[in-house]
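Peer 1: Here you go, sequence then predicted model.
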Amino acid sequence: MNIPQEYIIQRKSVRHARINVNEKQEVKLIIPNSFSNDEIERLIEQKQNWIKEKLAEFQKEEILSIHIPPANILYLGEPHPKPRNNLEKWYRKEAKNYLSKRIDFLAKKHNFKFNKLFIRDSFNKWGNCSKEKNISLNWRLIKAPVKVIDYVILHELCHTVILKHSHAFWLKLSTVCPTFNEQANWLKKYGKSLFQ
């Protein structure tokens, strides 16, 4: 098979290939620099059914209904003037600054202790907490409303106490984030819009 012309191929210094399908019906492939065209074709062939399923899902999903003027971007759930420099670099810098302050504030407020914070680039996770109490947050969260960001942070902070998604975990989360179901549903409904 040939590589479909509408697919977006990005070669980067990464170990593993990744495929991202978004609500614009775009299929983006993040490919290691060492990959040949034959290897890309094999990857697409292997993931063909998964790509079709994702495209079908997006036809049913609602897109974030915030009107963003062309000169603006999404920041903390609201339109924000677009920076002149590299957009992703700006987002990552803002995410590191805001999320590090916010997690410190929420941890202190609710008596949680964590080890280190990492700002990650992930296509399938908003956050993660390791056994060592290291917390990772997706930089794209900086686009989400503050309540949604707080939910993800508090979710991971609860994992510093209860690692598994047990009944006790959800009970703990409900005490520090009573509306967590609303925020979780927002991410399920609009989360893919943050990958624009």
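Peer 2: Received, thanks. Numbers count the residues shown, from 1 in each chain.
Peer 1: alpha carbons only for contacts and neighbour counts from here, please
Peer 2: Noted.
Peer 1: okay, now F118: neighbour count?
Peer 2: 16 (other C-alpha atoms under 10 Å).
Peer 1: contacting residues for it?
Peer 2: 134-137 (C-alpha atoms under 8 Å, 6 or more residues apart in numbering).
Peer 1: One more pass at 7 Å, please.
Peer 2: Contact partners of F118, counting by C-alpha atoms under 7 Å, 6 or more residues apart in numbering, are 135-137.
Peer 1: from these, which would you call buried?
Peer 2: 135-137 (16 or more other C-alpha atoms under 10 Å).
Peer 1: Check the offset of the helix ranked longest in the chain from the chain's centre.
Peer 2: The longest helix of the chain (DSSP state H) is helix 87-109. Distance of helix 87-109 from the chain centroid (C-alpha atoms, centre = their mean, to the nearest Å) equals 14 Å.
Peer 1: take a look at this one as well, against the first:
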Amino acid sequence: MKEQTAVAVICDKPVRYRVRRSDRARRLSLQVSPRKGLEVVLPRRWSLAELDRALRENAAWIDAQVERFDVRLGPRSPELVTGSTVLVLGRPRALKVEGAEPGRRRGRVVAENDRLRIQLTADDRMDPRPLLERWLRRLARLHLEARVGELAALHGLTPSRVIIGERTSRWGSCSHKGNLSFCYRLVMAPPAVIDAVVCHELCHLRHLNHGPGFRKLLAEICPEHDEHMSWLRDHHDDLQI
């Protein structure tokens, strides 16, 4: 199983956590954040006994962090109500959650300058999240397909397909068939950061690894790549809905 959720007893109190197995990880890591709660990244071949030992050895730290972020029972989703904000192409957009016009059968999201109006019908059960996710997915497809096409042509690279989905561990990937996949939430980042992720995956069309050839090509077509990746790491929790 790629991911699973479990509950551990930490300092005599229950803590919900998520385990993600990774082929790339070389050691176990523990992370706590408001949006993801306690997440454990476990190398593919490591046993659950090693996971249990890590939880015991780091119990005091885990207890302090889950108390600090108030995520003992799991991550907290951002509140999507009138007045809250979400990032769209790096710009904060204020939300206005309202009822749809009489007679409208489906809810929708309307973009107005720096505001997003989320118009709900009775069928939406007053939950704006699915509508906002669909809107972001459509925007991501339009923006990423356009940028992949433009940057690929500029640098003489030819991807097979562009796939937009929900990725839990990476913002983008490149398959051996030349398919480029991106997380739809990447469209919440600034355009320059999006371009850096696109350039990273385009370079994998020529070098399906992170060796010297890959790094040389990436430095040529995106000199500020590392700076943009730092932005993604620093703002990971802001790119959630």
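Peer 2: Yep, that arrived. Predicted, not measured: the structure shown is a model, and the values here were computed from it.
Peer 1: TM-score for these two?
Peer 2: Superposed pair, TM-score by TM-score structural alignment, normalised by the length of the first structure: 0.68. Supporting alignment: 163 aligned residues with a C-alpha RMSD of 3.6 Å.
Peer 1: I'd like the buried ones among the contacts of F118 of the first structure as TSV, with secondary structure and distance to L171 of the first structure appended.
Peer 2: Supplementary listing: these in TSV, determined by DSSP: H, G, I helix; E, B strand; the rest coil; distance: C-alpha to C-alpha, whole Å:
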residue	secondary structure	distance to L171 of the first structure
I135	strand	20
S136	strand	22
L137	strand	22
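Peer 1: possible to save those residues as CSV with distance to R11 of the first structure?
Peer 2: Converted to CSV, these look like this (distance: C-alpha to C-alpha, whole Å):
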residue, distance to R11 of the first structure
I135, 28
S136, 24
L137, 24
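Peer 1: Roughly how far does the closest residue to Y7 of the first structure other than its chain neighbours sit from D121 of the first structure?
Peer 2: With C-alpha to C-alpha, 6 or more residues apart in numbering as the criterion, Y7 of the first structure has its nearest non-adjacent residue at 5.2 Å, and that residue is V27. V27 of the first structure sits 18 Å away from D121 of the first structure, going by C-alpha to C-alpha, to the nearest Å.
Peer 1: just T179 of the first structure next, same as before
Peer 2: 26 Å.
Peer 1: Touching, R185 of the second structure and L239? I think so.
Peer 2: Yes - using C-alpha atoms under 7 Å, R185 of the second structure is in contact with L239, at 6.3 Å.
Peer 1: Please identify which of those two sits among more neighbours.
Peer 2: Set R185 of the second structure next to L239 and count neighbours by other C-alpha under 10 Å: R185 wins out with 23 against 17.
Peer 1: Who are the contact partners of the equivalent of the more buried one over in the first structure?
Peer 2: Using TM-score structural alignment, the equivalent of R185 of the second structure in the first structure is R140. By C-alpha under 7 Å, 6+ apart, R140 of the first structure lies in contact with L194.
Peer 1: any idea which of the contacts of F118 of the first structure is the one closest to Y7 of the first structure?
Peer 2: L137 (27.8 Å; C-alpha to C-alpha).
Peer 1: matching residues in the first structure for stretch 199-211 of the second structure?
Peer 2: Under the criterion TM-score structural alignment, stretch 199-211 of the second structure matches residues 154-166.
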